[in-house]
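S.K.: coords please:
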Amino acid sequence: MSAVASAWQAAPAARCADCAHRDPDPGSVERAVAGLVVFSSGYGSSLADSRLCALHDRFVSPGDGCCAFDPKRSSRPA
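M.R.: So this is what the prediction gives:
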């Protein structure tokens, strides 16, 4: 296995689920899209774990990613 492949496999995944730009509050989606609550069953099946990206101002799924990934900061003291 090449050194590049080894480094890629060892690197943490830069996923939106782990990004500081992803708003963790599910209510932020409802506040951003007026009337979304009316479509609650559609909301649950189509958005599920998607949240708003504060950097790009769009919906992102937990497995999405981009080059502006910024790891979440731990709230626990070091």
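S.K.: CA atoms for contacts and neighbours, from now on please.
M.R.: Fine.
S.K.: how near is Ser6 to Ala32?
M.R.: 41 Å (C-alpha to C-alpha, to the nearest Å).
S.K.: right, I mislabeled it, should have said Tyr43
M.R.: 13 Å.
S.K.: now do the SS call for the closest residue to Phe59 other than its chain neighbours.
M.R.: Excluding its sequence neighbours, the residue lying closest to Phe59 (C-alpha to C-alpha, 6 or more residues apart in numbering) is Leu52, at 4.6 Å. Here Leu52 is recorded as strand under DSSP: H, G, I helix; E, B strand; the rest coil.
S.K.: before we compare anything, build this one as well:
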Amino acid sequence: MMIFNVFGRLLGVKRVGAEWQLFRVTLPERKYARSHDIVLPDELAEDDIAGYLGDIYHEAASERHPDVFRIE
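M.R.: Purely as a prediction, here's the structure:
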């Protein structure tokens, strides 16, 4: 599972078959909860996921958390 810091929120993305699945993540406990709020396009390339999440969650950006980046 890829884990992203999305403006201070931890989200996981995992490829299952032909689709991407999104998870809320709690570290360091490694707890994952499936999120059905956002659907990632199946054809989305792995290198484009951070940018896509940034576009979707841009309203959560703040001075303290201005970026989206992969942490794992």
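S.K.: quick check: TM-score for this pair?
M.R.: Superposed pair, TM-score by TM-score structural alignment, normalised by the length of the second structure: 0.26. Supporting alignment: 40 aligned residues with a C-alpha RMSD of 4.5 Å.
S.K.: Tyr43 and Ala32 of the first structure - which one has more neighbours?
M.R.: Set side by side, Tyr43 of the first structure and Ala32 show more neighbours around Tyr43, with 14 against 11, by other C-alpha atoms under 10 Å.
S.K.: now that one: how far from Arg51 of the first structure?
M.R.: For Tyr43 of the first structure relative to Arg51 of the first structure (C-alpha to C-alpha), the value is 12 Å.
S.K.: with Ser40 of the first structure instead?
M.R.: From Ser40 of the first structure across to Arg51 of the first structure, the span is 15 Å (C-alpha to C-alpha).
S.K.: more neighbours, the two?
M.R.: A side-by-side neighbour count of Ser40 of the first structure and Arg51, using other C-alpha under 10 Å, places Arg51 first with 23 against 11.
S.K.: that one reaches Phe59, doesn't it?
M.R.: Yes - the pair Arg51 of the first structure / Phe59 is scored as a contact, 5.4 Å apart, by C-alpha atoms under 8 Å.
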